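Colleague: Starting from these lines, generate the structure:
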Amino acid sequence: MRTTVGIIGAGPAGLLLARLLHRAGIESVVLESRDRAYVERRQRAGILEQGTVDVLREAGAAARMDREGLPHHGIELRFDRRRHRVDFPALTGGRSVMAYAQTEVCKDLIALQLAEGGPLLFEAEALEVTGADTTSPRVRFRREGRESTLVCDYVVGCDGFWGVSRAAVPEGLSRTFERTYPFAWLGVLADVAPSHDELVYARHERGFALLSMRSPTVTRAYLQVPDGTDPRDWAAPRIWDELDRRLETDDPAWTLRHGPLTATSVTPMRSYVHEPMRHGRLFLAGDAAHIVPPTGAKGLNLAVGDVTTFARALVHHRDTGDPSRLDAYSATCLRRVWQAERFSYAMTTLLHRAPDATPFDDRIQLARLDRITTARSAETDLAEAYTGFPLTPTERKSR
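Modeller: Below is the predicted model of the structure:
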């Protein structure tokens, strides 16, 4: 097989890239190791930045999102039994976010790709990327028990942290930066209407809690738990009791709605960046190149930024013959990645209580939260970061 762009991975990044390339008249083939049902039920992120929403609309992939997604114009910070709302549009010139699950984004993009786009091959396991430093990189893959080779002009690795793409970058050229956190998130889905119409981020002496949603009838919630926690140790009554305690407030008008749990899982917390994000004609995107703790809701949105940057650079090269934007791909993406890492780290250390936290550490957290809730400049910095960092240097200058 031969194509212009070989895309490894049919998560939201790989699928969106295929869609953007199709709209630009550029051929691609998507290889996904899992079956379609698995991809469409994989639970991940649920908050889309303003820039992600804009790109999905630009790609003609936003019709259902605009019908069913839940626009959010702020978040609530809760600490010391206090409630404080951060008003995104008022602080960012009108920017906001959208609650719309990654599973739904994938369903929409898969349907469009199968109806209009190039080949999307499920259960096609990428085994190796070779020739990244040549003009014809190749992806060796296995499907239906047979090995085949996809010959490309470019390869984009959207295959996650454990995929094969990153291994094609020579070890001598790679640099990695990482931090692991001594806690995790216990996440639950519950068949009950959300208790608040925006996300609630709570700092409590017992640990962090997040109240979110998947739809008007489904609540998504998280609790900080020790790293290595077994979700089977947390029965529903214990989870609701802990959420009640960590979300407590002096506002008598607010209560937490309880309902039957339909899913429980534990997510480890880590930060990771691989540099560079490009080697020859191999480009890394999403979790193949970087991971952020979920506190800042940046993972999916960073991946969208990566593939949008690549697609725009490739179109520019095709139309003008100028390869400079492709050459700058890694540097362009990494500026945004490191800002997202900074924000995610700041939010994580602001709201989570470390196992060895001292009274001094507690007071510093409360002082940071008080600063955000009383100083417009600090609140604006949070709102601008949460609603999304610019996708390109040009966009950065315009803001």
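Colleague: For the rest of this, base every contact and every neighbour count on C-alpha atoms.
Modeller: Noted.
Colleague: for the stretch 251-399 of the chain, what spans make up the helices?
Modeller: 299-320, 324-327, 329-351, 359-374, 376-387, 393-398 (DSSP state H, counting those that start in this stretch).
Colleague: repeat for the stretch 101-250 of the chain
Modeller: Read by DSSP H, counting those that start in this stretch, the stretch 101-250 of the chain holds these helices, from start to end of the chain: 102-116, 236-246.
Colleague: returning to that earlier point: any chance of the helices of the stretch 251-399 of the chain in JSON lines with mean neighbour count and distance to Arg220 as columns?
Modeller: Shown next, in JSON lines, are the helices of the stretch 251-399 of the chain (neighbours: other C-alpha atoms under 10 Å; distance: least, C-alpha to C-alpha, whole Å):
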{"stretch": "helix 299-320", "mean neighbour count": "22", "distance to Arg220": "17"}
{"stretch": "helix 324-327", "mean neighbour count": "16", "distance to Arg220": "39"}
{"stretch": "helix 329-351", "mean neighbour count": "19", "distance to Arg220": "18"}
{"stretch": "helix 359-374", "mean neighbour count": "14", "distance to Arg220": "24"}
{"stretch": "helix 376-387", "mean neighbour count": "19", "distance to Arg220": "19"}
{"stretch": "helix 393-398", "mean neighbour count": "9", "distance to Arg220": "33"}
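Colleague: Throw the ones you listed into a markdown table and include distance to Arg64, thanks.
Modeller: As requested, the helices of the stretch 251-399 of the chain are exported to a markdown table (distance: least, C-alpha to C-alpha, whole Å):
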| stretch | distance to Arg64 |
| --- | --- |
| helix 299-320 | 18 |
| helix 324-327 | 32 |
| helix 329-351 | 28 |
| helix 359-374 | 35 |
| helix 376-387 | 21 |
| helix 393-398 | 27 |
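Colleague: Look up how far Arg371 lies from the closest residue to Leu369 other than its chain neighbours.
Modeller: Distance criterion C-alpha to C-alpha, 6 or more residues apart in numbering; nearest residue to Leu369, sequence neighbours excluded, is Leu350 at 7.4 Å. In this view, Leu350 and Arg371 are 12 Å apart by C-alpha to C-alpha, to the nearest Å.
Colleague: cool, and Tyr154?
Modeller: Taking C-alpha to C-alpha, one finds Tyr154 at 47 Å from Arg371.
Colleague: One more: Leu31?
Modeller: Separation of Leu31 from Arg371 (C-alpha to C-alpha): 47 Å.
Colleague: Ok, Pro359 next?
Modeller: According to C-alpha to C-alpha, Pro359 stands 18 Å off from Arg371.
Colleague: try Asp66
Modeller: Asp66 is 35 Å from Arg371, by C-alpha to C-alpha.
Colleague: Now the second one, please; I'll put the structures next to each other:
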Amino acid sequence: MKILLIHQNFPGQFKHLAPALAQQGHTVVAMTMQKTEARQWQGVRLVPYAASRGTTPNVHPWVADFETKVIRGEACLRAARQLKAEGFAPDVILAHPGWGESLFLKEVWPQARLGIYCEFFYHAQGADVGFDPEFASPDPVAEAARLRLKNLNNLLHFDVADAGISPTHWQASTFPAPFRDRIAVIHDGIDTEALQPNPAVSLALHTASGQAITLTRADPVITFVNRNLEPYRGFHVFMRALPELLKRCPTARVLIVGGNDVSYGARPDPQRYGGLRSWRDIFTAEVRPQIPDADWARVHFLGNLPYQHFIPLLQLSTVHVYLTYPFVLSWSLLEAMSVGCAIVGSDTAPLHEAIRHGETGRLAPFFDTEALVREVAALLNDPAERARLGANARAFAKAHYDLKTRCLPRQLAWAQALAG
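Modeller: Coordinates of the predicted model:
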């Protein structure tokens, strides 16, 4: 079988599926907008391509997002026509449609079966938009209109896609009928063999004063992980909980992982925040006056960690905190479950599939900093409960999200079924 994969940042969500398809003997080609000199990756032929233009200056802001998707879709179309001219005709196309690349591929290969990765469908109410009143749109009606146009890319894909795949039931539920009935819920998969507890783990780091310290499982450590430190993932809530959390947990160190950019939602307006341009700086400036220097010395911002250092961080964690708007569920939560972390999460819909309060972790209302502090402090002082929750979390991750025994076999079966 000939399979074409489309992902702007290949391999992305296909990092396990793509090489597994190649290992089965299929001809696998991946088209990507990443700049790379490589032409092969784990048995997959790479075809990089680029857009020939950017977004039109001063285009209407409601259509700017869709224009970028059309531009990328056109670039992918040109590259696809070149592939066709070389004699390549895929039986199956698997695409992450989020950036628009796969919009026009059925014009090139109308007989190919198209499966799309269904990550999220936008809503003006009931999901991420409007969830946090602190960052509410000044014009909700206009925001609803903008979101309708933002979903154009999704809606146009529904017309040409034969099936979809979504990592969680909640994310699949955001998509409208009737296409929702064509979505299979199969997670990307967590390597629970690589991500397992390690009682002997240690982590060396430097304090703000330059002192070198080594942390082990004997040290009380609170971890908080985002790709970028931002409100969508509850960074502001966590920071506002810090003054009381540090007071109640006088020996705990807090390790915060994440960059200073924005992955989701809006960038901060410097005029609103006294010239500050990152959410980290904004919420640090807000809470720092409430925290004594001795306590602040126990807070460590680690930036973005390489994956080989990220795993020991989770293995070291005494209590791991994960917060999110009603939005896409992070891999990091399931990775933390796989290594047996005792988790305190936000009581928001995406977590309910994985964190069952009192069974696989603890849940606290997203905006309730007192409840968050209470749950974290209670677990820090209860090793038996931490062990129980951590063991349950790992067992749940292995049973529902294990890459090799559950997710990858189901992904391969989905791809085969798509081909008929």
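Colleague: Now the TM-score, please.
Modeller: The TM-score (TM-score structural alignment, normalised by the length of the first structure) is 0.38; 228 aligned residues with a C-alpha RMSD of 6.3 Å.
Colleague: For Trp41 of the second structure, the count of nearby residues, please.
Modeller: By the criterion of other C-alpha atoms under 10 Å, Trp41 of the second structure has 13 neighbours.
Colleague: Leu333 of the second structure now?
Modeller: 21.
Colleague: which element is it on?
Modeller: helix 331-338 (DSSP states H and E).
Colleague: Next secondary structure element downstream of that helix?
Modeller: strand 343-346.
Colleague: what helices or strands is that following strand leaning on?
Modeller: strand 319-322, strand 362-364, helix 369-380 (3 or more C-alpha pairs under 8 Å, 6 or more residues apart in numbering; DSSP states H and E).
Colleague: Quickly compare those and say which is most buried.
Modeller: Across those, averaging neighbours per residue (mean count of other C-alpha atoms under 10 Å) puts strand 319-322 on top, at a mean of 24.
Colleague: any idea how far Phe79 of the first structure is from Ser28 of the first structure?
Modeller: 48 Å.
Colleague: so which strand or helix has the residue nearest to Leu152 of the second structure when sequence neighbours are not counted?
Modeller: Excluding the flanking residues, the one nearest Leu152 of the second structure by C-alpha to C-alpha, 6+ apart is Phe66, at 7.2 Å. Per DSSP H and E: Phe66 of the second structure is located in helix 61-85.
Colleague: Name the nearest residue to Arg325 of the first structure, ignoring sequence neighbours.
Modeller: Among residues not flanking Arg325 of the first structure along the chain, Ala313 sits closest, at 5.0 Å (C-alpha to C-alpha, 6+ apart).
Colleague: Sorry, slip of the keys, the one I care about is Arg394 of the second structure.
Modeller: Per C-alpha to C-alpha, 6+ apart, closest to Arg394 of the second structure is Ser338, 4.5 Å.
Colleague: neighbours around the residue nearest to His300 of the second structure when sequence neighbours are not counted, how many?
Modeller: With C-alpha to C-alpha, 6+ apart as the criterion, His300 of the second structure has its nearest non-adjacent residue at 5.0 Å, and that residue is Leu255. For Leu255 of the second structure, the count of nearby residues is 19 (other C-alpha under 10 Å).
Colleague: residues contacting Leu255 of the second structure?
Modeller: When contacts are counted by C-alpha atoms under 8 Å, 6 or more residues apart in numbering, Leu255 of the second structure is found next to 221-224, 299-302.
Colleague: Show me which of the residues you listed are buried.
Modeller: Buried residues within the contacts of Leu255 of the second structure, counting neighbours by 16 or more other C-alpha atoms under 10 Å: 221-224, 299-300.
Colleague: now, which of the residues you listed sits nearest Val92 of the second structure?
Modeller: Ranked by distance to Val92 of the second structure (C-alpha to C-alpha), those are led by Phe224 at 39.6 Å.
Colleague: helix, strand or coil for that closest one?
Modeller: Assigned with DSSP: H, G, I helix; E, B strand; the rest coil, Phe224 of the second structure falls in the strand class.
Colleague: for the residue nearest to Val257 of the second structure when sequence neighbours are not counted, what are its contacts?
Modeller: Leaving out its chain neighbours, the residue that sits closest to Val257 of the second structure by C-alpha to C-alpha, 6+ apart is Val225, at 4.7 Å. Counting by C-alpha under 8 Å, 6+ apart, Val225 of the second structure touches 256-258, 321-322, 332.
Colleague: one more time with 7 Å
Modeller: 256-258 (C-alpha atoms under 7 Å, 6 or more residues apart in numbering).
Colleague: just to revisit the earlier point, kindly reformat the helices and strands packed on strand 343-346 of the second structure as JSON lines containing distance to Thr284 of the second structure.
Modeller: Below are those laid out as JSON lines (distance: least, C-alpha to C-alpha, whole Å):
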{"stretch": "strand 319-322", "distance to Thr284 of the second structure": "18"}
{"stretch": "strand 362-364", "distance to Thr284 of the second structure": "22"}
{"stretch": "helix 369-380", "distance to Thr284 of the second structure": "16"}
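Colleague: from the buried ones among the contacts of Leu255 of the second structure, which is closest to Val44 of the second structure?
Modeller: For these, the nearest to Val44 of the second structure is Phe224 (35.2 Å; C-alpha to C-alpha).
Colleague: my guess is that closest one meets Arg253, correct?
Modeller: No - using C-alpha atoms under 7 Å, Phe224 of the second structure is not in contact with Arg253; the gap is 11.2 Å.
Colleague: Summarise which helices and strands the helix or strand just after the helix holding Phe66 of the second structure is packed against.
Modeller: Going down the chain from helix 61-85 of the second structure, the next helix or strand is strand 92-95, by DSSP H and E. Packed against strand 92-95 of the second structure, as judged by 3 or more C-alpha pairs under 7 Å, 6 or more residues apart in numbering; DSSP states H and E, are the following elements: strand 2-6, strand 113-117.
Colleague: Beyond the last one, next helix or strand please.
Modeller: In this case it means strand 113-117 of the second structure. Next along from strand 113-117 of the second structure, by DSSP H and E: helix 140-150.
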